[in-house]
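Colleague: I'll drop the sequence and a predicted model, then ask my questions.
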Amino acid sequence: MQKTILWDGLLNDTDEHCNVNFLSDAIMVRSEIEGWAQGMPIYADYTLKLTPAWEVQEFKINFHVKDTQHQYTLLRDANNNWTDASGRSHPEFEGCRFIDISLTPFTNSLPINGLFLPHGESSDFDLVYMDIVANEIRKEHQKYTKAGHHNYHFENADASFTADITVDDDGFVTDYPELFTMIQPK
């Protein structure tokens, strides 16, 4: 099964075209983001290889902010240890199963689909956060609460940012207030 999704960035003037392929042993994602963020031209393309439980196995991103190009590759093993493309270990990400990429709502789908939260239940966890505009990759702590069949409440570690996110039947963001809206699922 394959799903194609288009998102419109509301806070930043961006568009994203995302393809998700569900295979028997993995979920493969390929996406492109382009537009303007914080007054700078942005282009990013990323690929994710996920387990059927929505946990990251491999993450590759290539992005341009203004005229500067950046590229990252990270791999996660079955023990939640992370390495880069050269094999260098990244113990700061140990234990992280998910990734969150700024400028896309897609990565919200990883914990939404991977945590299997019952209505009213919450889960907080560490993940790898990729800030495209700042060119930073770091560990962050997040919390999701299932507020309804298609609704989740999101909080960052210190609750300085919260959002009530609406998703479709497949757990993909349809409305992330003031940040993203889905414009075409297929």
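Modeller: It's in.
Colleague: Please make it C-alpha for all contacts and neighbour counts, starting now.
Modeller: Fine.
Colleague: Helices along the chain, start to end?
Modeller: Using DSSP state H, the helices of the chain run over residues 109-114.
Colleague: Without its sequence neighbours, what residue ends up closest to the spatially most central residue of the chain?
Modeller: Against the mean C-alpha coordinate of the chain, by C-alpha atoms, centre = their mean, the closest residue is residue 107 at 1.8 Å. Leaving aside its chain neighbours, residue 107 sits nearest to residue 100 (5.2 Å; criterion: C-alpha to C-alpha, 6 or more residues apart in numbering).
Colleague: Second structure for comparison follows:
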Amino acid sequence: MATEAKTVTRELLWRRVMDELGFEHAQVRRGPEGTEFSGVILVAEQGAPLRAEYSVVCDDAWRTRRVSVTQAWRGERRTLTLEHDGEGRWRKDGAAAAELEGCMDVDLGLSPSTNALPINRLRLHEGTSAEIRAAWVRFPSLEVVPARQGYARVGPARYRYESLESAFTAMLDVDADGLPIEYAGIWRRLAGGPAAPASVTQEFVDALVSPGPSGELGDAAATFGWLVGGWAGTIQDHDPDGTVRQSDGEWWFHWVLDGRALQDVFIVPSRRAAAQPAPGANKRYGTTVRSFERNSGKWRIVWVSPTGGAINRLDGGREGDRLVLLGEHAGKPIRWSFSDIGPDRFTWRGEVQDSAGQWSLQSRFDMRRIA
């Protein structure tokens, strides 16, 4: 689905009246190419606060096409991305999800809003019913499983929902847009109305940032995808005379451009330390865009540094347990590599090659995950 801006048409608030332990705040954006649901769910889960931010994008036939979920619970932040080709084939976090074959809708287990997806897609006449397969997202595990479900339209604005595997049934009262008003005493809508337009800043972020990698990348997404999130650490610059200058820095990564590229923002000294800068590593405030070229099997890298005036182009990929990128700067070959890679750490080395073919270390960044 195209990422062009859509008009925000509605804003809604539900309360989980079953146990009084949750709320959902959602926005519905309608456009000629489809509909997007996005929102925040706040619930008490097993005695701990759970926050889930989600986005569900549907095409103009109300088929779920893209889903992203970010969950914070018990000190851990986790993400989930689903992509659907509209014909029943799914990808989960960039990898094929054969177990979801045939599912046409997503069902977020904590959300009443996603019941609107099959209701609008099926367009049942009163007195008729249909059976569907949905990609059911369970919380807090973020496990995704196929679920057989039934919907029957039993009145002008009333549906009976049934889980065909557990025999659970519930009545749904909906509005003219198929959005739940009352969900069998489990969820109840508290408020609704037009939403204020998003700020220009938010519209820019929405246009740039993607919830996950594009399915076009396939397995190549894993090469750099593990970097998504935030990192902080020690930055060293090694001068030719042997002097080592040190500072701290921060590094942020995210998928962009409909998931076809990975972009970062690199800041030295970190914003935390910027108020009282100390002598140390070179000042850096720049960005890198990484994109994959399938023909060559290499990742193409462009680093832009407004503070230093550098624009470096490199390419490469995985070499054993390292990621190695080669390029040129000021007429000399350069090599940047990720090594000592762990779940919450890595080392990033920058080297330059002399006329004799020897590599010497110019910079070393020892980073640890912070988000």
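Modeller: Yep, that arrived. Here the structure is a predicted model, which is why all the values come from computation and not from measurement.
Colleague: circling back to that earlier point, and the residue nearest to the centre of structure 1, what pairs with it in structure 2?
Modeller: When structure 2 is aligned by TM-score structural alignment, the residue opposite residue 107 of structure 1 is residue 114.
Colleague: can you pull out the strands in structure 1?
Modeller: 2-9, 13-22, 27-37, 40-50, 56-65, 68-76, 82-84, 99-101, 122-131, 136-148, 151-156, 162-167, 173-176, 180-185 (DSSP state E).
Colleague: Take those strands and lay them out in CSV including mean neighbour count.
Modeller: Converted to CSV, the strands of structure 1 look like this (neighbours: other C-alpha atoms under 10 Å):
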stretch, mean neighbour count
strand 2-9, 18
strand 13-22, 19
strand 27-37, 19
strand 40-50, 20
strand 56-65, 19
strand 68-76, 16
strand 82-84, 20
strand 99-101, 21
strand 122-131, 17
strand 136-148, 17
strand 151-156, 19
strand 162-167, 18
strand 173-176, 21
strand 180-185, 17
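Colleague: Would you mind putting these into CSV with distance to residue 114 of structure 1 alongside?
Modeller: Shown next, in CSV, are the strands of structure 1 (distance: least, C-alpha to C-alpha, whole Å):
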stretch, distance to residue 114 of structure 1
strand 2-9, 18
strand 13-22, 14
strand 27-37, 12
strand 40-50, 10
strand 56-65, 10
strand 68-76, 16
strand 82-84, 19
strand 99-101, 12
strand 122-131, 11
strand 136-148, 11
strand 151-156, 13
strand 162-167, 14
strand 173-176, 14
strand 180-185, 20
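Colleague: Out of the ones you listed, which is closest to residue 91 of structure 1?
Modeller: Closest to residue 91 of structure 1 of the strands of structure 1 is strand 82-84 (C-alpha to C-alpha; 6.8 Å).
Colleague: so where is that closest one in structure 2?
Modeller: Using TM-score structural alignment, strand 82-84 of structure 1 pairs with 90-92 in structure 2.
Colleague: how far apart are the matching stretch and its match in structure 1?
Modeller: Average distance, stretch 90-92 of structure 2 versus aligned residues of structure 1 after superposition (mean C-alpha distance after the TM-score superposition for structure 1): 1.5 Å.
Colleague: Please tell me how far that stretch is from the chain's geometric centre.
Modeller: 14 Å (C-alpha atoms, centre = their mean, to the nearest Å).
Colleague: who touches it?
Modeller: Residues from elsewhere that reach stretch 90-92 of structure 2 (C-alpha atoms under 8 Å, 6 or more residues apart in numbering): 80, 81, 82, 83, 84, 96, 97, 98, 100, 101, 215.
Colleague: rerun at 10 Å
Modeller: 65-68, 80-85, 96-104, 135, 144, 212-215, 218 (C-alpha atoms under 10 Å, 6 or more residues apart in numbering).
Colleague: in structure 1, what residues pair with the longest helix anywhere in structure 2?
Modeller: In structure 2, taking DSSP H as the definition, the longest helix is helix 200-208. Aligned using TM-score structural alignment, helix 200-208 of structure 2 spans no residues in structure 1.
Colleague: Report the buried residues of that helix.
Modeller: 206, 207, 208 (16 or more other C-alpha atoms under 10 Å).
Colleague: how about JSON lines for those, with distance to residue 262 of structure 2 added?
Modeller: Formatted as JSON lines, those follow (distance: C-alpha to C-alpha, whole Å):
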{"residue": "206", "distance to residue 262 of structure 2": "15"}
{"residue": "207", "distance to residue 262 of structure 2": "14"}
{"residue": "208", "distance to residue 262 of structure 2": "11"}
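Colleague: Go through the residues you listed and say which is closest to residue 345 of structure 2.
Modeller: residue 208 (26.6 Å).
Colleague: if I read this right, that closest one contacts residue 255, doesn't it?
Modeller: Yes: if you go by C-alpha atoms under 10 Å, residue 208 of structure 2 and residue 255 touch, sitting 8.7 Å apart.
Colleague: what touches both of these two?
Modeller: With C-alpha under 10 Å, 6+ apart as the test, residue 208 of structure 2 and residue 255 both reach residue 263.
Colleague: what span of structure 1 lines up against stretch 67-81 of structure 2?
Modeller: With TM-score structural alignment as the criterion, stretch 67-81 of structure 2 aligns to 59-73.
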